[in-house]
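**Student:** sequence first, then the predicted structure, then my questions.
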Amino acid sequence: MGGTGPSEIWFSPVTRVLLLLGLLWEESLCQISRYETKRQPMVTVLEGMCAWVPCNISSPMEYNFKVFPKYGYWFKKRTYEKYDKLVATNDPDREVEIEDQGRFHFVGNPGMDNCFLSITETQKADSGQYYFWMERGEQVNQTYMKLLVYVNVTDLTQKPDIYIPEKLESGKAVTLNCSFPWVCEESKTFRFSWMGAALPSQQKVLSSSPYSEISFIPEPQHHGTNLTCQLTFPGHQLSTERTVQLSVSLFSAQENSSWPLMFTLLRGALMGAGFALTYGLTWLYYTRRS
């Protein structure tokens, strides 16, 4: 009856399967560790605007995880609390806190090797460190990857731009434009307000577009007065504005265009008067001599 040699170890079929799975599992962990992420170390955004955190995952070609479902999680680090705060995920079984719902959006797709984060209507409290965590489905849910990025929300110092002609003509209607291109498409409704002595009344316009316009007829008394375009964000105690000084021509375009004709007529009248005076003096001179 033959036995096994001193260098041979016998394993049952079940044990062999378990050992094989263990080797495959170890290899998968090694492969995951070779994942790389490409991201910016800091993202700076104006308060009330939108922040876009770019994030891309680069995986080795010989080990493709697209066949497994992937879930991504963006967390904000908490300094004085035990657990960090989940702000965005594509995992349907996880929820973010109520105050962050609707503002933080995980718009990436880990299955397509990207992990973008979008933050709308940023607040000063949003400043801090964020990191991304990825899981690869239930079968190997211990596999993960992290990255760290700092989001810096600064004061809203940017002002709207007002497009206005250098000279306004009295009595002629004009349309002015006010724009604030830093507002992102995901922002909720904000409000433009126009104020100034040249306007019949203060005008407020709710808008989802970063542009607003107003029409009015300037008069001579509006010369040197101020016109203000103000942008207000209803969800914040936040606003920004720009003020310009109107320069109104004292004469309308029609009046300005009639001046050359008036000068021509005046010059003709003076020439006529001069001719008549010369003729009269000449006639008087010869009459006296005779």
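**Tutor:** Ah, there it is.
**Student:** could you use CA atoms for every contact and neighbour count after this?
**Tutor:** Noted.
**Student:** tell me where the chain has helices.
**Tutor:** 13-32, 253-289 (DSSP state H).
**Student:** and the nearest residue to Val53 once chain neighbours are set aside, how far is that from Ala88?
**Tutor:** Leaving aside its chain neighbours, Val53 sits nearest to Leu117 (5.0 Å; criterion: C-alpha to C-alpha, 6 or more residues apart in numbering). As judged by C-alpha to C-alpha, to the nearest Å, Leu117 and Ala88 stand 8 Å apart.
**Student:** structure two is appended below for comparative analysis:
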Amino acid sequence: MRVDISCNYLVRVVTIILFKLCKDFQCQFHFGYSLEVNTRVTVQELCSVTIPCAFTADDQKSFTNSSGYWNSRHHIIVASTNANVKGSKPNFLITGNPNKGDCTLTITDAKKEDSGMYYFEFEGPVRYNYQEKSITVNVTDSPKESEVVINSVHDCGSMNYTIIALIASGNIIAISLIAVGLYFLLKRLIIENKIGGGSRTKEYKVGDVNKSETLYQGLTVQTESVYHDIKSSS
């Protein structure tokens, strides 16, 4: 009997000591709390990246009226789903739903100052931070205009796409104008040829020099003239 009392007493003393140490050092001995995320993320400057993230709290994945926060290593909230709490980084967005155990983070138009460590914090039936599963974000130099990377996670800024779209549109418009110009030119030359009688030659003026050309040569000169007019006006 005396041995049992001594054992119980010892267990209680050890428990109290551990609890005291844990409180002093802000330990968190919580089972049933987990977080799955890629802890190292690299994104190019001016590009966007989505970081998939899932968590459990108290062995649960479904909650009501919960909130999620992503914090910097200095414990500053950078993104929040709580309407009453504003994140310090507008380009950091929690695109996941904490009520469904989703802590997915999206960074848009990444900047060099966005590089650093961040961790997720959950607020629901209990409040718990997953600082032990922090992520490290590394923002590299922006890509060249000729380099565009597209996949399901990374998405470069719209600037490169706009440039490509403008170039493509300009080429299409130029080709269309050339085609229309050639159509009316051919139509006019065919009519003139019928009226003039077959292979009659015609005078075409290029610059300050008058040249006598055949129908084919005239078409070539006019085509080049239309092309240069369109090119100089674009």
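**Tutor:** Sure thing, it's come through. Everything numeric in this text was worked out from a predicted model, so none of it was measured.
**Student:** TM-score of the superposition?
**Tutor:** Overlay of the two chains. TM-score (TM-score structural alignment, normalised by the length of structure 2): 0.51; 143 aligned residues with a C-alpha RMSD of 3.3 Å.
**Student:** want to throw the helices of structure 1 into a markdown table with distance to Pro160 of structure 1 and mean neighbour count?
**Tutor:** Shown next, in a markdown table, are these (distance: least, C-alpha to C-alpha, whole Å; neighbours: other C-alpha atoms under 10 Å):
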| stretch | distance to Pro160 of structure 1 | mean neighbour count |
| --- | --- | --- |
| helix 13-32 | 48 | 12 |
| helix 253-289 | 30 | 11 |
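**Student:** residue contacts, the residue nearest to Val53 of structure 1?
**Tutor:** Listed by C-alpha atoms under 8 Å, 6 or more residues apart in numbering, the contact partners of Leu117 of structure 1 are 52-55, 74, 88, 104-108.
**Student:** for Thr175 of structure 1, same thing?
**Tutor:** With C-alpha under 8 Å, 6+ apart, Thr175 of structure 1 has these contacts: 213-216.
**Student:** can I get the residues you listed in JSON lines with distance to Arg136 of structure 1 and neighbour count?
**Tutor:** Formatted as JSON lines, the contacts of Thr175 of structure 1 follow (distance: C-alpha to C-alpha, whole Å; neighbours: other C-alpha atoms under 10 Å):
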{"residue": "Glu213", "distance to Arg136 of structure 1": "51", "neighbour count": "15"}
{"residue": "Ile214", "distance to Arg136 of structure 1": "54", "neighbour count": "15"}
{"residue": "Ser215", "distance to Arg136 of structure 1": "58", "neighbour count": "11"}
{"residue": "Phe216", "distance to Arg136 of structure 1": "61", "neighbour count": "14"}
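**Student:** any idea which of those is closest to Gln142 of structure 1?
**Tutor:** Of all these, Gln142 of structure 1 sits closest to Glu213, with 55.6 Å by C-alpha to C-alpha.
**Student:** not counting its neighbours along the chain, what's nearest the closest one?
**Tutor:** Nearest one to Glu213 of structure 1, counting by C-alpha to C-alpha, 6+ apart, is Asn177 at 4.3 Å.
**Student:** surely that neighbour meets Phe192?
**Tutor:** No - judged on C-alpha atoms under 8 Å, Asn177 of structure 1 makes no contact with Phe192 at a distance of 11.1 Å.
**Student:** that older thread, so what's in contact with Leu117 and Ala88 of structure 1 at the same time?
**Tutor:** In contact with both Leu117 of structure 1 and Ala88: 74, 104-106, using C-alpha under 8 Å, 6+ apart.
**Student:** in CSV, list these along with distance to Ser33 of structure 1 and neighbour count.
**Tutor:** Converted to CSV, the shared contacts of Leu117 and Ala88 of structure 1 look like this (distance: C-alpha to C-alpha, whole Å; neighbours: other C-alpha under 10 Å):
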residue, distance to Ser33 of structure 1, neighbour count
Trp74, 19, 27
Phe104, 28, 22
His105, 26, 19
Phe106, 23, 19
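**Student:** Tyr144 of structure 1: which of those residues is nearest?
**Tutor:** Trp74 (12.6 Å).
**Student:** could you point out the longest strand in structure 2?
**Tutor:** strand 116-123 (DSSP state E).
**Student:** which position in structure 2 aligns with the residue nearest to Glu213 of structure 1?
**Tutor:** When structure 2 is aligned by TM-score structural alignment, no residue sits opposite Asn177 of structure 1.
**Student:** next, count neighbours for Asn177 of structure 1.
**Tutor:** The number of residues packed near Asn177 of structure 1 is 14, by other C-alpha atoms under 10 Å.
**Student:** quick one, what contacts it?
**Tutor:** Per C-alpha under 8 Å, 6+ apart, neighbours of Asn177 of structure 1: 162-164, 211-214.
**Student:** wouldn't Thr64 of structure 2 be in contact with Asn99 here?
**Tutor:** Yes - using C-alpha under 8 Å, Thr64 of structure 2 is in contact with Asn99, at 5.6 Å.
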